[in-house]
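> sharing a sequence plus its predicted fold:
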Amino acid sequence: MTADTATTPRRPDGRWITRWDPEDAEFWAATGRRTANRNLWASIAAEHLGFSVWTIWSVLTLFMTPETGFAFTPGQKFLLVSMVTLIGAILRVPYTLAVPLIGGRNWTVISVAVLLVPTGLAVYLMQHPETPFPVFLLLAATAGLGGGNFSSSMSNINFFFPERSKGWALGLNAGGGNIGVPVVQLLGLGVIAVLGVGSGHLLAALYIPLLLAACVLAWRRMDNLAGARTDVAAQLAAVRDRHTWIMSFLYIGTFGSFIGYSFAFGLLLQNQFDRTPLEAAAVTFIGPLLGSLVRPYGGRLADRFGGALVTVWTFAGLVAGSALIIAASGIGSLTLFTAGFIALFLLTGVGNGSTYKMIPAIYAAKAEDLVAAGTPRETATADMRRLAGALLGLVGAVGALGGVGINLVFRQSFESFGAATPAYAAFLVFYVVCIAVTYAVYLRRPVGTPTSATAA
């Protein structure tokens, strides 16, 4: 290694770093850590705004009342937030591939700048309630662009940090992004309380200068890594691996529930308990905030007790929470209903951490299986680490589709039964299935089972 490599990363025009070796202790201590952290904090700011824009319609629907000129049904509102969630989930895959193609700094600037489009459209649409619903739906769905930022941001930061520090860095990056959900809901509460229910367009307008500031921050503080490459072979191998789809299914139950309930909670308070926009907004931010804050503790519990065990107990708690919400709906208790939903948010936060922690554990165990079969340890570990990295991106994309499912189920429940109780019952059954799958694949120990099936 040359002295130049060990001391200063090279940045040609366009802020491309051509030499980057975070695993080298001398390089990391000299300049690597400082450069990586500088990129991390700018990335967190961009991803935070991405989550806020992605979920802004969960707040703006609270402003869409007959008093403000909107005549959309509950089913139409749930369809609206479902479409936004769907676009965000789909975009997670191509957003991951964009970072190695054009650079993390360049893509961060672009991905933040394009959020000015859905934000500007939201300002317009909230002042034109006469817009036909199909047109409204099409234009509002562009807010899904913010949902893709998570994957590109995580992929970019993953390249900057050494293996020993990735857990902390990625956890901080993910948590900072997730908190964008309760922040936009808190800002919505402030707008309603201070300016009234007719001022929804001002909430969207508030994000325009913030997005511009994030563009400038990313342009000035971030870097592109010339050595960042997309591992297509690992992604194809992950698609063929059964653990990809099993863990995606479980992540639908945890993160899908988190993002789905984040979109739906305010609408449920309005339609089920006749809460005013101000009353609904005063409560909706609590659950997503707590769910975001406890996510790291889900990973910590998984470190101590095992990811699969924590995940099973999380889904058991989601079953109990769903049962409490069904009972609260039956007796019309707003207090029990709110408590049940806050419990669901807390549990999904824990589950998000524990399920993501299961993935490296599964592939570490598979590496041990390969070593036992005669594969050199270094080769087995490197191959399984590549698969685990590819799996993280795919699971995040598929898991986000759970938010689409939740809001579509709520829509159908209101359309068919005029109430949300059948939807809660469906979710309860789904969580029971998640318990069965987690136990059967990752906890049960039949004779002769490879270690990878139980290591999580």
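Perfect, I can see it now.
> rest of the way, CA atoms for contacts and neighbours
Noted.
> which residues of the stretch 251-400 of the chain fall in helices?
Along the stretch 251-400 of the chain, counting by DSSP state H, counting those that start in this stretch, helices occupy 257-273, 277-284, 286-305, 307-331, 334-372, 377-417.
> which residues touch stretch 22-30?
Identification of contacts with stretch 22-30 by C-alpha atoms under 8 Å, 6 or more residues apart in numbering yields 5, 6, 7, 8, 21, 32, 33, 160, 161, 162, 163.
> need the residues you listed in a markdown table with neighbour count, can you?
Shown next, in a markdown table, are the contacts of stretch 22-30 (neighbours: other C-alpha atoms under 10 Å):
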| residue | neighbour count |
| --- | --- |
| 5 | 16 |
| 6 | 21 |
| 7 | 15 |
| 8 | 16 |
| 21 | 18 |
| 32 | 25 |
| 33 | 18 |
| 160 | 26 |
| 161 | 24 |
| 162 | 19 |
| 163 | 11 |
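> residue 197 - that's part of a helix, no?
No - read with DSSP: H, G, I helix; E, B strand; the rest coil, residue 197 is coil and lies in no helix.
> excluding chain neighbours, what is closest to it?
residue 63 (5.4 Å; C-alpha to C-alpha, 6 or more residues apart in numbering).
> I figured that neighbour hits residue 198, correct?
Yes - with contact taken as C-alpha atoms under 8 Å, residue 63 and residue 198 are classed as touching, separated by 6.7 Å.
> and the residue lying closest to residue 142 once chain neighbours are set aside, how many neighbours?
Of all residues not flanking residue 142 in the chain, residue 118 sits nearest, at 5.2 Å (C-alpha to C-alpha, 6+ apart). Residue 118: 22 surrounding residues under other C-alpha atoms under 10 Å.
> just list what the helix or strand residue 118 falls within packs against, helices and strands only.
In this assignment (DSSP states H and E), residue 118 forms part of helix 116-125. Under the contact criterion of 3 or more C-alpha pairs under 8 Å, 6 or more residues apart in numbering; DSSP states H and E, helix 116-125 touches helix 133-140, helix 200-221.
> let's bring in a second one:
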Amino acid sequence: MTGPTITDPAPGAGRGRWIEHWDPEDADFWERTGRRTARRNLLFSVLSEHIGFSIWTLWSVMVLFMGPEYGIDPAGKFFLIGTATFVGALVRIPYTFAVARFGGRNWTVVSALLLLLPTGAAYAVMEPGTSYSTFMAVAALTGLGGGNFASSMTNINSFFPLREKGWALGLNAGGGNIGVPVVQLVGLLVIGTAGATHPRIVLGVYLPLIVAAAVCAALFMDNLAPVKNDTGAAKEAVRDRHTWIMAVLYIGTFGSFIGYSFAFGLVLQTQFGRTPLEAASLTFAGPLLGSLIRPVGGRLADRHGGARITLWNFGGMAAATVVVIFASVTGSLPVFLVGFAALFLLSGLGNGSTYKMIPGIFQTKALARGMTGEDAARYGRRLSGASMGLIGAVGALGGLGVNLAFRQSFQQESGTGTAAFVAFLGFYAVCSALTWAVYLRKQAARPATEAETGAGADVSRRLDYAEV
């Protein structure tokens, strides 16, 4: 068997480097040429996604620069960052399908360059006197950075064998997620040195980095010719209940991570009276912890099963939320920071474990239908790739929910985030129950019928998903 060959693309596929043969489940192929190629693409995928996350969460930093002279109250600021979250969630769906349409390398170049639009626009308008509607429009543009995650994860999912997907997807996502604390650290450095009246310095830092990410993708990444958009797989994924169940679980993990990342600094300013510098000095720590631990969640899921890790994780998030509620009621900033740090850690861990579950679920269904070897692997890749964009989009909408919940909570008479945290606690309880009921509760063993094992059948009632 020959290794991957780089050829000119097929007519109409665009120009660039294309790998015509790719079979990561073949151990010999993987050891000889696959691993090296996959890891190279992973490295530069992480770079582009990292910059994308930084731009997507740009307004979590920009609002710290927006003092009284901007004339925007806390509710208006929460709505700004919520707008960026919402658009970032929506564009994840088309970004997912863009990988197969244009090639993973080609789309990484394009999606990186698109980040110049929101960054340049923010550079132009970031000053007192700009209308709120203009800020809203620019915040919406930063949502383009949220789409980079979906295309990057779909692309990397195709490069790695099932046995390494948890680690690879966790590393890819974790490296991207670190873009959140990094942009917040840049904001801290600017506020601490130049002061809170120079937001354009942050934007000026990122403009050349965006260009560098696009150039690196063009020089060092590859397109996979076998990866094609499969409308049948997309329709099947939409009809499959596991797509929507995993979307709910991903709201609980990633929705929490991105929502808290956007809102943390603003909560510190609004509820605990921190100055922009004080808030910025604390804001980056939580997203950094959550980002660094995400690959660990993927690795633990590879070893012990994603469903088990996810269940324990939601239990831990519920406990951490109780701590945060106590701190919010008593006004204790140290306890609040401890509870919030735990929430960030656990949301990052859960991000890794839930994303590991997705390919495992569809691989399990393929094996139950009598598929073996490459047929089962191909089915798992088709369905997991098709579902990831939708799951990622719905999960990101959880970030919007977090910010809207905070906005509503701070508008109440108490003027605190307590009501929002109580709502989050209830949702984590729902996620825990759902994970146990669908993926860990023991099913009564019985022979499979022909209808259950046929194509399109729902075999979930008799499958053991504990190892996914």
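Right, received. Where do you want to start? Keep in mind it's a predicted model, so treat the numbers as computed, not measured.
> what's the TM-score once they're superposed?
With the length set by TM-score structural alignment, normalised by the length of structure 1, the two chains reach a TM-score of 0.91; 447 aligned residues with a C-alpha RMSD of 2.3 Å.
> follow-up on the earlier one: quick check, nearest of the contacts of stretch 22-30 of structure 1 to residue 358 of structure 1?
Within the contacts of stretch 22-30 of structure 1, distances to residue 358 of structure 1 taken as C-alpha to C-alpha reach their minimum at residue 163, with 16.4 Å.
> how about the residue nearest to residue 197 of structure 1, what's its match in structure 2?
Aligning on TM-score structural alignment places residue 63 of structure 1 opposite residue 65 in structure 2.
> I'd assumed residue 197 was in contact with its match.
Yes - the pair residue 65 of structure 2 and residue 197 passes the contact test of C-alpha under 8 Å, sitting 6.4 Å apart.
> check the helices and strands packed on helix 116-125 of structure 1 for me and report the most buried one.
Comparing those by mean neighbour count (mean count of other C-alpha atoms under 10 Å), helix 200-221 ranks first with a mean of 19.
> as CSV, the helices and strands packed on helix 116-125 of structure 1 with distance to residue 234 of structure 1 would be great.
CSV is the format used below for these (distance: least, C-alpha to C-alpha, whole Å):
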stretch, distance to residue 234 of structure 1
helix 133-140, 35
helix 200-221, 29
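> which one of those lies nearest to residue 113 of structure 1?
Closest among those, using C-alpha to C-alpha: helix 200-221, at 6.4 Å.
> tell me the mean distance between the closest one and structure 2 once they are aligned.
Its aligned residues in structure 2 lie a mean 1.4 Å from helix 200-221 of structure 1 after superposition (mean C-alpha distance after the TM-score superposition for structure 1).
> next one: the next helix or strand after that helix to chain centre, how far?
As assigned by DSSP H and E, the chain's next helix or strand after helix 200-221 of structure 1 is strand 224-225. Distance of strand 224-225 of structure 1 from the chain centroid (C-alpha atoms, centre = their mean, to the nearest Å) equals 24 Å.
> circling back: which among the helices and strands packed on helix 116-125 of structure 1 is found nearest to residue 322 of structure 1?
Between residue 322 of structure 1 and those, the tightest spacing by C-alpha to C-alpha is seen for helix 133-140, at 29.7 Å.
> mean deviation, that closest one versus structure 2?
Superposed on structure 2, helix 133-140 of structure 1 shows a mean distance of 1.6 Å to its aligned residues (mean C-alpha distance after the TM-score superposition for structure 1).
> what angle sits between that helix and helix 116-125?
Taking axes from the mean of the first three to the mean of the last three C-alpha atoms, to 10 degrees, one finds helix 133-140 of structure 1 and helix 116-125 inclined to each other by 140 degrees.
> report the buried residues of stretch 232-241 of structure 1.
By 16 or more other C-alpha atoms under 10 Å, the buried positions in stretch 232-241 of structure 1 come out as 234, 235, 238.
> residues contacting the residue mapped onto the last one from structure 2?
Using TM-score structural alignment as the criterion, residue 238 of structure 1 maps onto residue 237 of structure 2. Contact analysis of residue 237 of structure 2 by C-alpha under 8 Å, 6+ apart lists 243, 383, 384, 386, 387.
> what helix or strand is residue 237 of structure 2 located in?
Residue 237 of structure 2 belongs to helix 231-239 when assigned by DSSP H and E.
> what angle sits between that helix and helix 373-410?
For helix 231-239 of structure 2 against helix 373-410, the angle between stretch directions is 50 degrees (the same axes, to 10 degrees).
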